[in-house]
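> Task: produce atomic coordinates for the following.
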Amino acid sequence: MSAPVRVLVCDDQALIRTGFSTIIDSQPDLEVVGECGDGRAAVDLAHRLRPDMVVMDVRMPVLDGIEATRLLAGPGVEDPIKVLVVTTFNLDEYVYEALRAGASGFLLKDAPPAQLLSGIRTVATGAALLAPEVTRRLVGRYAARIRPAEDKTGDVPLTPRELEVLRLIANGLSNSEIAATLVISQETVKTYVSRILTKLDLRDRVQAVVYAYRRGLVT
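Here you go, the predicted structure:
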């Protein structure tokens, strides 16, 4: 059997921390290696314990979850640690900023236990936890901010078909929806997505969405 996914839980509410930890530790393939109540402690513990991922609250004292995420998973961080953000508010500004800071996805705190566990496993595998319908709402609300005026649309090292797939990703389509739109197989879509992420040096679909909007590839 493979080693369990090692998880650090960070939330300033002790009851939520305990609840998350109890749910996670109930699974044979998951293990809580530490708990903390603020972002600074999360950064320090993560550097010391080297978990596979951090379940991170957004609003916390000392250092908030956004800055903690940037320190653990942001651009330029050597050996980054995956971060799954949890929040009370659906798609609020803090969640958007956390995604830009390097988080691999987010969940609401009132999500059922099965969704939390599925989200942890999804992020642990290197995938992004951002459902297509959530992507559509996210970019619809923050498109103007994601696309700064100084960014250019040129010099994108993708083929025309890869650009087409990237635009569909940025518009919130799932792999199956992209396959249906382009009349290709889902396996072919997966291949295109992998090439896009590799060529653009992006970690996941979340970063691909932000990239597309910052480059003005979608409106």
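> drop to CA atoms for contacts and neighbour counts, all remaining ones
OK.
> where's Glu97 relative to Leu163, distance?
25 Å (CA to CA, to the nearest Å).
> and what of Ala101?
Separation of Ala101 from Leu163 (CA to CA): 24 Å.
> Counting neighbours, go ahead and name the busier of these two.
Ala101 (21 against 17; other CA atoms under 10 Å).
> shouldn't that one be in contact with Ala73?
Yes - under the criterion of CA atoms under 8 Å, Ala101 makes contact with Ala73 at 7.2 Å.
> helices or strands up against the host helix or strand of Ala42?
In this structure, Ala42 sits in helix 39-49 according to DSSP states H and E. Applying 3 or more CA pairs under 8 Å, 6 or more residues apart in numbering; DSSP states H and E, one finds that helix 39-49 makes contact with strand 5-10, strand 30-36, helix 65-73.
> Quick check: next helix or strand after the shortest one?
As assigned by DSSP H and E, the chain's next helix or strand after strand 5-10 is helix 14-25.
> same for that next one, what does it pack against?
Packed next to helix 14-25, using 3+ CA pairs under 8 Å, 6+ apart, are strand 5-10, strand 30-36, helix 113-124.
> One more, please, to line up against the first structure:
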Amino acid sequence: MRLFVKGCVVAGLGCVWTIALSGCSLARKNDPQRPLVDKIRPAPVGSFGPGATERVPPPESEACTLGTARQCYAHALAFASGQGGQKDFIQAVALLSKACDGRVEEACRTLSLRMKRPERLSPSPKRSEGGRSGTGPTDADDFARLRCRLVEPGVLRGCEVVFPLMAGSRRARVLESVSSYRYALPTFDGAAFESDYTLTVDLDSL
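You can find the predicted model right below:
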């Protein structure tokens, strides 16, 4: 099975690792004051548990709107630095994502400089993660999108195929293939966290 993977920590929109947040920007354009659910869905290491089906929700951070994005950025920095005894990288990452989506360029830069996206360790990816090459899947039938939990020690749990609809036997083959993937967890300032994770699998050779 030939595989192409695009990795993102998300809650259904955007790819934070490349700060490509056009989907969320469209949502804001339609309703600029609508509070957004965290797109980055991090949780402290160990919070998802060892079970393959256990799905403990990640913590929610405060609601942010386009008008309060800069305040969210300031709160994110406070959580990242521990100002006031509140050091919390999980909240910092979530709020930085929201502030970046709210067009605070400093928040986007902070994410780019201080956060490291997950790295697939094995099996070795055939193409680099984080974006499609010109030879990546282009037709709807060429790829499947999966939503999983990326948990300690770098394995995927509770994966679901969210696109496209497919027969049970084919879905089982896809899930079996990604179950062998191993990752280095994402980090912020070197601190690892577990997260929701979306990946795209090339199905050409199935």
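> TM-score for these two?
TM-score for the superposed chains, counting by TM-score structural alignment, normalised by the length of structure 2: 0.28, backed by 101 aligned residues with a CA RMSD of 5.7 Å.
> how about the helices and strands packed on helix 39-49 of structure 1, which one is nearest Ile196 of structure 1?
helix 65-73 (20.3 Å; CA to CA).
> what angle sits between the closest one and strand 5-10?
Helix 65-73 of structure 1 and strand 5-10 meet at an angle of 150 degrees, taking axes from the mean of the first three to the mean of the last three CA atoms, to 10 degrees as the criterion.
> So which other helices or strands are in contact with helix 65-73 of structure 1?
Helix 65-73 of structure 1 packs on helix 39-49, strand 53-57, strand 82-87, helix 93-101, going by 3+ CA pairs under 8 Å, 6+ apart.
> Deepest in the core, which of the ones you listed is it.
Across the helices and strands packed on helix 65-73 of structure 1, averaging neighbours per residue (mean count of other CA atoms under 10 Å) puts strand 53-57 on top, at a mean of 28.
> outside of that one, which residues touch it?
Residues from elsewhere that reach strand 53-57 of structure 1 (CA atoms under 8 Å, 6 or more residues apart in numbering): 5-12, 46, 64-65, 69, 81-87, 120, 123-124.
> tilt between that strand and helix 93-101?
For strand 53-57 of structure 1 against helix 93-101, the angle by the same axes, to 10 degrees is 150 degrees.
> about what we covered before: relative orientation of the helix holding Ala42 of structure 1 and strand 5-10 in degrees?
Using the same axes, to 10 degrees, helix 39-49 of structure 1 lies at 160 degrees relative to strand 5-10.
> so who does Val178 of structure 2 touch?
Leu156.
> That one and Asp101 of structure 2: what is the separation?
For Val178 of structure 2, the distance to Asp101 of structure 2 equals 30 Å [CA to CA].
> and what of Phe89 of structure 2?
Distance, Phe89 of structure 2 to Asp101 of structure 2, by CA to CA: 18 Å.
> Same question for Gly23 of structure 2.
Plainly put, Gly23 of structure 2 is 10 Å away from Asp101 of structure 2 if you go by CA to CA.
> Ok, Val161 of structure 2 next?
According to CA to CA, Val161 of structure 2 stands 26 Å off from Asp101 of structure 2.
> More neighbours: which of these two?
Asp101 (28 against 19).
> Could you verify my assumption that that one touches Cys24?
Yes - the pair Asp101 of structure 2 and Cys24 passes the contact test of CA under 8 Å, sitting 6.8 Å apart.
> from what I can see Met115 of structure 2 touches Thr187, true?
Yes - contact criterion CA under 8 Å: Met115 of structure 2 and Thr187 qualify, at 5.6 Å.
> Between the two, which contacts overlap?
In contact with both Met115 of structure 2 and Thr187: no residue, using CA under 8 Å, 6+ apart.
> what helices or strands is the host helix or strand of Glu164 of structure 1 leaning on?
Per DSSP H and E, Glu164 of structure 1 falls inside helix 160-170. Where contact means 3+ CA pairs under 8 Å, 6+ apart, helix 160-170 of structure 1 is packed against helix 132-146, helix 175-182, helix 186-199, helix 205-214.
> in the first one, what's buried?
Of the residues in helix 132-146 of structure 1, those buried by neighbour count under the rule 16 or more other CA atoms under 10 Å are 132, 135-136, 138-139, 143, 146.
> for that helix, packing partners?
helix 160-170, helix 205-214.
> To Ile16 of structure 1, which of those helices lies closest?
helix 205-214 (26.1 Å).
> Which residue comes closest to Leu49 of structure 1 once chain neighbours are left out?
Val33 (7.4 Å; CA to CA, 6 or more residues apart in numbering).
> if I look at Asn171 of structure 2, how far off is Gly158 of structure 2?
Small correction: residue 171 of structure 2 is Arg, not Asn. Taking CA to CA, one finds Arg171 of structure 2 at 13 Å from Gly158 of structure 2.
> possible to save the buried residues of helix 132-146 of structure 1 as TSV with distance to Ala41 of structure 1?
Rendered in TSV, the data for the buried residues of helix 132-146 of structure 1 read as follows (distance: CA to CA, whole Å):
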residue	distance to Ala41 of structure 1
Pro132	33
Thr135	30
Arg136	34
Leu138	29
Val139	31
Ala143	33
Ile146	30
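> Fine by me, thanks again.
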